[in-house]
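# structure for this input, please:
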Amino acid sequence: MTLIKPTRRAFLASTAGLVIAVALPQARRAAAQAQGEQNFAPDAFIRIAPDNTVTVLIKHLEMGQGANTGLASLVAEELDADWAQMRAESAPADTALYTNFAFGIQGVGGSTGLANSYTQMRKAGAAARAMLVEAAAREWGVDASAITVEAGTLTGPDGQTGTFGDFAEAALDSEVPADPALKDPSEFKLIGQKLTRLDSPGKSDGTSEFTIDIYLDGMETVAILHPPKFGATVASVNDTAALEIPGVIRVAQIPTGVAVYGTNTYAAFQGRDALEVEWDESGAETRSSAEMAQVWAEAARGDAREVEASGDVDAAFANAATTHEAEFVFPFLAHAPLEPLDGVIQLSDGEAEVWMGSQLQTVDHGTLAGVLQMDQANVALNTVYAGGSFGRRAQPASDFAAELANVAAAAGPGAYKLLWTRENDIRGGNYRPLTVHHLKGALDAEGKIIGWQNTIANQSIIAGSPFEQMMQDGLDPTSYEGSTQMPYDWPAHRVSWARMESQVPVLWWRAVGHTHTAYSTETFLDELLEMGGQDQVQGRLDLLSAEAGRDRAVLERVADMAGWSGPGTGDRRMGIALHESFGSYVAMIAEVEDRDGHPFTTKVWCAVDCGFAVNPDVVISQMEGGIGFGLGTTLYNEITIEQGGRVRQSNFDQYRMMRIYDMPEVEVAIVNSENDPSGVGEPGLPPIAPAMANAWRSLTGATPRRLPLQDAGV
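Predicted coordinates for the structure are as follows:
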């Protein structure tokens, strides 16, 4: 297949009709019109074509989380469009137009996609509607207030009708409302309803294009050989055997390893395997993950930086009738998206165009231009569907974009596809950090919790990255988030963090710090409640602070859904967990049985409050996906670094994924609140592991302290 993608300017210039971006100043629109452009802005949020289709340019990467459908539904609601006429395409890289208000750059992560776009995209739809109505009013010679709009059709006071497409070109002469009025939620017809996902048809019939599908005329495929240890570098390369393989064009050393260029994927991979490379390992990480875990554990047992505290913790433990301690070890984890990292770059004299599943477009765009030593205006970055990410494509250091640019720079003008293998990905670092939690609890004579202490030891994700400004006085909140600002009203508590160092590169991973803090806090709390003779649901309810109304609502809802009357006494037991992350509140109850000495989750009940649920079906899907992802990780996943510094795992035969037969029945209830929408891509993951572990403790009497469970011998 030969596919040549148009540039973003060519794409817009070839489009007739109305293109609007309410963020653009009127002066920019006027300048574009003066130059004779049919579309009044070079970049935009909405394109309405004469054929009556409405295309929404999505500023966030669509990686399966439903961004295209969610943002398009916001526009369609205020536009009063028919859902059948809606389309979605990825916006170009343009920070000025497509900023994520949560970050200040173009990019998505932390479940901010819909939350930061909720008002913006609704206003874009409302503005487009007003402009179309004004155009119709001019043509019909009536007052704009006399025109109604429903399902993509404008109707005048005397029965005149017209579609959006009929007035798209005339609407170019309408003024862009500075602050268009928005609907009251009681008027919503699309928001809050189940809608067919816009990306489902193409992904079902194979017509959707991911980076791995893109081929350009004359394109070379590039395979990379990376160092076998983190921190190692190339000492020497013998490429004689590689260059003798049919289809291998060249071999080049780049900063991250050795690149092999081929006429096709097979040749490039064969050439890479034939390389003879000597590595300089003098600066490499040679400790095993087991050795690092021991160092981390010692740090978690010692003094660390206090990050949150209340009451007199020392006195609480000194006066306690009973104390309890536990240590939890969480391994390095790879993201392992189905589509490994890949990108396509076309390099010509002084210009470059790139296609990749970029999650942080602003960072990647700047990196590409910097490595290529080009003005950023001469580098076009096109965002393409990504086959998963879970944080892997959101790289603060823009590692992959830099590698892609270096591949092109080393070869010169031409078209190149850099395609990572599964082994590149699994052994490529940027893992969820290895983490150790040490917890202590104090109970009084009546079994009530009077003291809580949690010390976390792990590497910082954002230190030394462009996101370092998120650090707070040297503290990285992503390292311990979820262990602080808990909804429970502790009489006395202390949370501390010990920052660890290693050559292993770490990165945020789906739900970031919440992935380990939810497990350690909710299983340890369950144990304390049991020791105090308290019911796990009622005990949590009694601990909740007066401000934790949303936590209380989901906890009570999930208990009602599952008919909770305790964990049970039979061959199947229940466990519960409650956790807030990224502005969403989730409570889960897992039902677990013993199958040949291993936990098997038969059913999960989930209650979620994510504010106003814009697309309920997407919310439910994300909860289900988070549950499956979290269970698979808890049961099977870990990256093991062996003595000497090499990663043991390399592919899915050693880094096992969740199988369909492992998946439990899932029942999800959305607890709609009057709050603005919050994230759903990540909050469904943290509670499932502790809920399952709490049920397993009811069956066996012990909580697994080391994950994954297969590594703990469970």
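
# CA atoms for contacts and neighbours, from now on please.
Will do.

# ranges for the strands of the stretch 201-350 of the chain?
Using DSSP state E, counting those that start in this stretch, the strands of the stretch 201-350 of the chain run over residues 220-225, 233-238, 248-254, 257-262, 276-280, 305-310, 322-330, 342-348.

# out of those strands, nearest to residue 73?
Among these, strand 342-348 comes nearest to residue 73, with 29.4 Å by Cα to Cα.

# which strands and helices sit next to the closest one?
strand 351-356, helix 399-411, strand 414-419 (3 or more Cα pairs under 8 Å, 6 or more residues apart in numbering; DSSP states H and E).

# ok, now with 6 Å
On a contact count with 3 or more Cα pairs under 6 Å, 6 or more residues apart in numbering; DSSP states H and E, strand 342-348 meets strand 351-356, strand 414-419.

# give me the contacts around the helix or strand that the first one is followed by.
Of the helices and strands lying after strand 351-356 in sequence (DSSP states H and E), the nearest is helix 361-372. By Cα atoms under 6 Å, 6 or more residues apart in numbering, the surrounding residues in contact with helix 361-372 are 93, 105-107, 376, 398, 401-402, 405.

# farthest-separated two in these?
Across the contacts of helix 361-372, the longest distance by Cα to Cα is 20.9 Å; it joins 105 and 405.

# comparing those two, which residue is more hemmed in?
Neighbour count, other Cα atoms under 10 Å: between residue 105 and residue 405, residue 405 has more, with 26 against 18.

# grab the nearest non-local neighbour of that one.
The shortest distance from residue 405 to any non-neighbouring residue, by Cα to Cα, 6 or more residues apart in numbering, is to residue 368 (5.7 Å).

# right, and residue 53 touches residue 83 too?
No. If you go by Cα atoms under 6 Å, residue 53 and residue 83 don't touch, sitting 10.0 Å apart.

# flag every buried residue along stretch 176-187.
For stretch 176-187, a neighbour-count test (16 or more other Cα atoms under 10 Å) marks 176-177, 180 as buried.

# now the residues you listed in CSV, with distance to residue 347 and secondary structure?
Shown next, in CSV, are the buried residues of stretch 176-187 (distance: Cα to Cα, whole Å; DSSP: H, G, I helix; E, B strand; the rest coil):
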residue, distance to residue 347, secondary structure
176, 38, coil
177, 41, coil
180, 43, coil
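
# the structure of the following sequence is requested for comparison with the preceding one:
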Amino acid sequence: MRIEWINREALPQAVTSRRGFLKAGAAATGGLVLGFFLPGSNKFAQAADPAKVYAPNAFLRVAPDNTITVIVNRLEFGQGVQTSLPMLIAEEMDADWSQMRGELAPAGEVYKDPAFGIQITGGSGSISRSYIQYREIGARARAMLVAAAAEQWKVAPAQLRTEKGMVIGPAGQKASYGALAEAAMKQPVPATVTLKEPKQFRYIGKPTRRIDARAKSTGKQQFGIDFKPANARTVLVARPPVFGAKVARVDAAAARAVKGVIDVFEVDLDRGARGVAVVAEGYWPAKQGRDALKVDWDDSAVEKLSSDKQLAEYLALAKAEGGAVARQADVSKLAASAQRISAIYEFPYLAHAPMEPLNCVVELKGDACTIWAGTQFQTVDQEVAAKILGIKPEQVTINTMTAGGGFGRRAVPNSDWIGDTVRVAKEWRAKGHAEPVKLVWSREDDIKAGYYRPAYVHRAEIGLDAKGEILAWDHKIVGQSIMDGTLFAPMMIKNGVDGTTIEGMGEPYAVPMQLTVHAVKANVPVLWWRSVGSTHTAFVMETLIDEAAHLAKMDPVAYRKKLMGEKHVRHLAALDLAVAKSGYGKKTLPKGRAWGVAVHESFNTVVAYVVEASIANGAPRLHKVTAGVHCNQPVNPLSIAAQVEGAALMGLGMTLPNAAITLKDGVVEQQNFGDYAVARLSDMPQVDVHIVPSNDPPTGLGEPGLPPLAPALANAVFRLTGKRLRKLPFDLTAA
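Reported below is the predicted structural model:
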């Protein structure tokens, strides 16, 4: 770890070498900055060169006015990291919360995820993987500030204490952190620090309102889509209607005639496709110009998938022999079982549809590339941009912009939207232009030409004895692999099975399940979607367990607890909490309402839902959701509640009519919220979130609230109608 006395604003946009960083730091003033090296600490990455020196970057800035700015190594796109990560530092620094600020980190070596070795926001890991990291930064900063005060006052550091941004001496001396910052930077960085015990926490675990709430609620927050350098040009791209197709012929005369259109040219796109870029002075002329294009597309070399045919193929595979065995079990008792469950489940492609469509600004100057984007994947984006331009990754600067949602769409192994912007900028420069370009995706672009949660089919054959005990379970899953062809494939695909395809299957229940996967190829780009594999596996597991409970003539909560046993204490605690707080089994529901229950673990967090639902106008209506959440040590309960509420609504969205992406002859049939359903405010039920107390290190929370919602609602529908729902989105007429 090392510290430098610098003014961040005085730094050049890209400081890529240790010497350059130190030279810039020596010439500037402005605050205490802490940074550190992270060579080879990543258990997933390949072995690092022990001699390599990683360029230090600031994590913490203490200004003379006592404000403390925490550099957040994640993307802020609604999950609240600009508050929760500063809370960790403020806790160990004994800072004054009113003086804390959050700032998103640019791409940088030290901002890489301590576990993954790349800069990433995903896997619900912002808090869980930076919990100790950020607390130690705060503790080291506090120690250095104390050492500086001790030196000034000629006392031992042990005689000093800290409180709300002040160091207090034995004789009543007081010095603010801002006043001590310059002296503190000259102190050695302690090799080890002692972190607080949970009983000492002042901020961690306390409901804390978000630092960025006022800016967002007043419209002052700048999102990526708001950012545009004064001389930048706006670009829209005409994309082929079939994935991977190319331009056969283009007539751009009408587009060039639109006022404000500057240029029109063909450009390479993600996955080998080719499109037509329209460069204009602003979004509206770029859109009008693109609308005026006449393009003939060549799709002769690519598959033109249709959803009905794909479903038929998936259903056939689900009934066929073969496939990759993910888990083995004895299924010989199926034939002689007293009771049998035979079920086919169907899940469609899903679009991410974040509220803020994709956008990116790229500026090329000499051998340097500067990018402004709300990205989840800075390290990967750097590599992709550098490869396109024929430069080194360190010559690519990425400024992380606040984003309006993502749900995985901003973390693409191909960096499709970043790469497309860089390709446009490269072609733009080749034509003799120097202005930056801002590529904007319309809502239609992203829904029709983006990446999707894969479509899946599940087939389950379950044998039970006369009392409802599960004797054998033969299960098959058919669908595309998300990880195939990505940098995560070596660690996530084992024996032909993508771990994300089967996550959530079986556990936490003691069931003898044989699990087989048919991984298929299709000309539809697929990507993780909020909660990844659990988007479908939780629905299958929790509705089938509920069905088994019914055959066993047992209460569905009691049946689940019996199958869990005593080993799964966190599941039991979350389920018991949701049940107790909901009044399940004790209070009488209004006529026409029924309970539904589901519990699921994803990203090491357990969420249990007890819901109240009814049927209105032939469709399910969700009235109330009671959540029991076990995420170990809660950092900010307000953020936890917000994440669960948002995830529950998104999970409900999966059940709504038209919540599906379908294709015909290779073309996505949906294009906007008029024909692709997302949950709206009018769909929002009452959601009460309750957190299981724990002092263990926190687990993930951005995604785990989504998976159990749909099955809990489906289980309530069964109690209301006697129908078992096997498809998403819901259709009671077909059940």
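
# picking that back up, most tightly surrounded among the helices and strands packed on strand 342-348 of structure 1?
Highest mean neighbour count of these: strand 414-419, a mean of 24 (counted as mean count of other Cα atoms under 10 Å).

# pick out the residue closest to the middle of structure 2.
Ranked by distance to the mean C-alpha position of structure 2 (Cα atoms, centre = their mean), the top residue is residue 122 at 4.1 Å.

# quick revisit: ok, which of the helices and strands packed on strand 342-348 of structure 1 comes nearest residue 244 of structure 1?
Minimum separation from residue 244 of structure 1 across those (Cα to Cα) falls at strand 414-419, 20.6 Å.

# what range in structure 2 matches that closest one?
Aligned by TM-score structural alignment, strand 414-419 of structure 1 falls on residues 435-440 of structure 2.

# from the chain's centroid, how far away is that stretch?
Stretch 435-440 of structure 2 has its C-alpha centroid displaced from the chain centroid by 26 Å (Cα atoms, centre = their mean, to the nearest Å).

# what's stretch 81-100 of structure 1 in contact with?
Contact with stretch 81-100 of structure 1 is made by 53-59, 68, 105-106, 151-152, 361, 381-383, as judged by Cα under 6 Å, 6+ apart.

# now, which of those sits nearest residue 490 of structure 1?
Minimum distance to residue 490 of structure 1 across the contacts of stretch 81-100 of structure 1 is 37.4 Å, recorded for residue 105 (Cα to Cα).

# secondary structure class of the counterpart of that closest one in structure 2, three-state.
Matched to structure 2 by TM-score structural alignment, residue 105 of structure 1 sits across from residue 118. Three-state call for residue 118 of structure 2 (DSSP: H, G, I helix; E, B strand; the rest coil): coil.

# next up, the contacts around residue 118 of structure 2.
112, 379.

# quick one: it from residue 59 of structure 2, how far?
Noted for residue 118 of structure 2: a distance of 17 Å to residue 59 of structure 2, by Cα to Cα, to the nearest Å.

# just residue 286 of structure 2 next, same as before
39 Å.

# between those two, which is the more surrounded one?
Neighbour tally, residue 286 of structure 2 and residue 59, criterion other Cα under 10 Å: the higher count belongs to residue 286, 30 against 24.

# any idea what that one aligns with in structure 1?
In structure 1, the residue matched to residue 286 of structure 2 (TM-score structural alignment) is residue 268.

# correct me, but that match touches residue 262?
Yes. Between residue 268 of structure 1 and residue 262 a contact is recorded at 4.5 Å, counting by Cα under 6 Å.

# of the helices and strands packed on strand 342-348 of structure 1, give the one that comes closest to residue 134 of structure 1.
Residue 134 of structure 1 lies closest, by Cα to Cα, to one member of those: strand 351-356, at 38.3 Å.

# give me the distance between residue 732 of structure 2 and residue 473 of structure 2.
Distance of residue 732 of structure 2 to residue 473 of structure 2, computed by Cα to Cα: 27 Å.

# okay, the two: which has more neighbours?
Here residue 732 of structure 2 and residue 473 are set side by side on neighbour count (other Cα under 10 Å), and the busier one is residue 473, at 24 against 16.

# closest to residue 640 of structure 1 out of the strands of the stretch 201-350 of structure 1?
For these, the distance to residue 640 of structure 1 is smallest for strand 322-330, at 11.4 Å, taking Cα to Cα.

# what range does that closest one cover in structure 2?
Here strand 322-330 of structure 1 aligns to structure 2 at residues 339-347, judged by TM-score structural alignment.

# list the buried residues for that stretch?
By neighbour count with 16+ other Cα under 10 Å, stretch 339-347 of structure 2 contains the buried residues 339-340, 344-347.

# and if you look at stretch 295-308 of structure 1?
Using 16+ other Cα under 10 Å as the test for burial, stretch 295-308 of structure 1 gives 296-297, 299-301, 304, 307.

# what's the distance between that stretch and the middle of its chain?
Mean-position distance between stretch 295-308 of structure 1 and its chain equals 29 Å (Cα atoms, centre = their mean).
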